[in-house]
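sequence-free structure coming up:
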């Protein structure tokens, strides 16, 4: 499968769809040589690369009603809606142990997408260029949503959610040499991102980061243009897109375990339904 990339969109709790797809891939021992993820997509990719089937499902469903994971209390005391320290420290190191050895020994090239707040441009990190203790700092940065999390300082950069500057990093994957790509999206086919409505608040909070504000203002254009680009690549046969077929019921921030479980099951089911076509596309 040389030259085939796997591109994973973020989307907060909608990423349970991706978790279901990736768990099905793991059952089939389907691993792509290149993986690039954004935000929740990058989180899902970690357990995929470490071969820990079911881990993403367990973390994001079993802990969703734990106040340490997601709560207004975190917003007050931790300066973020999600408990970033709990998610990226206590869970992987104590509760749902992350298999660092398998992750580090995996042959897959893994790229994590973040946003440089000063320039408003994407910054990509290769797992092989990060030390053990650094990888979760990068994942944390990629997953830190504006207004809901603090800016992450890493290697002299001020970083936030990669989805701000490169929400579906298909062009990066192609630039890195992948002529064919499997793309897992977390929105329905008819989705169109609307213009940013919080310009005043963004300028108020991020007045020192004009690049970030501009990226947020223009994000809908970049997202919608990327979808158009993907549609063209799909017509040409250069990408295989997996996205929710049934209408999504899960929001970016969602605490209903039943809805989250349904979305995970939907991802698993729809991956199984298109698997034969995917196999043909891979060898085609």
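Ah, there it is. Treat the numbers as computed from the prediction; the structure is a model and nothing was measured.

please count neighbours and contacts with C-alpha atoms only from this point.
OK.

SS state for residue 98?
Of the three states, residue 98 takes coil under DSSP: H, G, I helix; E, B strand; the rest coil.

next, the contact list for it, please.
47, 50, 92 (CA atoms under 8 Å, 6 or more residues apart in numbering).

okay, pairing it with this:
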């Protein structure tokens, strides 16, 4: 039985995913297949490494750092998100991310990146990583939040452009049961792109018609993916974990206190469903 762990992104809301993954490590739960998008890719890699400290540091401590999102990165890096701070300073110098340890893990781990050349999401794994972590950087780089990442002459962005809850890819990899982690509470409503957002996308990516089409379709894709997850739930093939309440954390905003609360909520939500989760992985 191949059990897949499916990880949504969510920006700063990734603190919830970090909490869930910490709880899974504490319980000794190892999914056979792990598929992550955006922040779910980075956090998923630390789950594979069973590094609980890094999950908290990335998911809460440095995610809430003023150098990560807001005015400081805009002034120092020219982008709203401090990708250079996060990857060059935090991952490489502070947490000493070692891609070779990840490559030694034999379980399946894949994450999505969007190729501007192909204008579609393609999938990478731990064996395509190197010490520059460029594919992981690309996986976390949203179109308006940072600059595209060039690798071997090809530009890449976040695979979340076309898939936010990558349940379909987990199925393609052979998983037949799924633990799905999303970072929005049940009352969350995803809306179409606002006028300003769409104007900026049209302005910056006017040469990439398929990308613009994909971005406009994201709202419907999200609901299609969530409906598929719920269908699998109804068949007993999936467990959906999501915040049981709104902690005030948004995609690009949230205080350290709010994020600590959301991290702890994730572990609390898992603990409240402990018997269900353990039985799911025992079958």
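That came through fine. Computed from a predicted structure; not experimentally measured.

can you turn the buried part of the contacts of residue 98 of the first structure into a PyMOL selection?
Listed next is the PyMOL selection for buried residues among the contacts of residue 98 of the first structure, using 16 or more other CA atoms under 10 Å:
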select buried, resi 47+50+92
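
and residue 12 of the second structure, that's in a strand?
No - applying three-state DSSP, one finds residue 12 of the second structure to be helix, outside a strand.

what segments of the stretch 1-150 of the first structure are strands?
Under the criterion DSSP state E, counting those that start in this stretch, the stretch 1-150 of the first structure contains strands at 4-8, 34-38, 109-116, 121-126.

for the last one, give me the average deviation versus the second structure.
Pointing back at strand 121-126 of the first structure there. The superposed strand 121-126 of the first structure is, by mean CA distance after the TM-score superposition for the first structure, a mean 1.2 Å from where its aligned residues fall in the second structure.

so which bits of that strand are buried?
121, 122, 123, 124, 125.

other SSEs contacting that strand?
strand 109-116, helix 210-236 (3 or more CA pairs under 8 Å, 6 or more residues apart in numbering; DSSP states H and E).

try it again at 10 Å.
Where contact means 3 or more CA pairs under 10 Å, 6 or more residues apart in numbering; DSSP states H and E, strand 121-126 of the first structure is packed against strand 34-38, strand 109-116, helix 132-143, strand 157-161, helix 210-236.

next one: the second one
With contacts taken as 3+ CA pairs under 10 Å, 6+ apart, strand 34-38 of the first structure sits against strand 4-8, helix 40-49, strand 109-116, strand 121-126, helix 132-143, helix 170-175, strand 180-184.

cool, and the third one?
Here strand 109-116 of the first structure touches strand 4-8, strand 34-38, helix 40-49, strand 121-126, helix 132-143, strand 157-161, helix 170-175, helix 210-236, going by 3+ CA pairs under 10 Å, 6+ apart.

try it again at 6 Å.
Contact partners of strand 109-116 of the first structure among helices and strands, from 3 or more CA pairs under 6 Å, 6 or more residues apart in numbering; DSSP states H and E: strand 34-38, strand 121-126, strand 157-161.

quick revisit: reformat the strands of the stretch 1-150 of the first structure as a markdown table; add distance to residue 100 of the first structure.
Output for the strands of the stretch 1-150 of the first structure, formatted as a markdown table (distance: least, CA to CA, whole Å):
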| stretch | distance to residue 100 of the first structure |
| --- | --- |
| strand 4-8 | 21 |
| strand 34-38 | 17 |
| strand 109-116 | 14 |
| strand 121-126 | 15 |
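
quick one: closest of those to residue 20 of the first structure.
Closest of the strands of the stretch 1-150 of the first structure to residue 20 of the first structure is strand 4-8, at 12.6 Å (criterion: CA to CA).

whereabouts in the second structure does that closest one align?
Residues 3-7 of the second structure are where strand 4-8 of the first structure aligns, taking TM-score structural alignment as the criterion.

how much does the matching stretch stray from the first structure?
Relative to the first structure, stretch 3-7 of the second structure is 0.6 Å off (mean CA distance after the TM-score superposition for the first structure).

in that stretch, what counts as buried?
Under 16+ other CA under 10 Å, the buried positions of stretch 3-7 of the second structure are 3, 4, 5, 6, 7.
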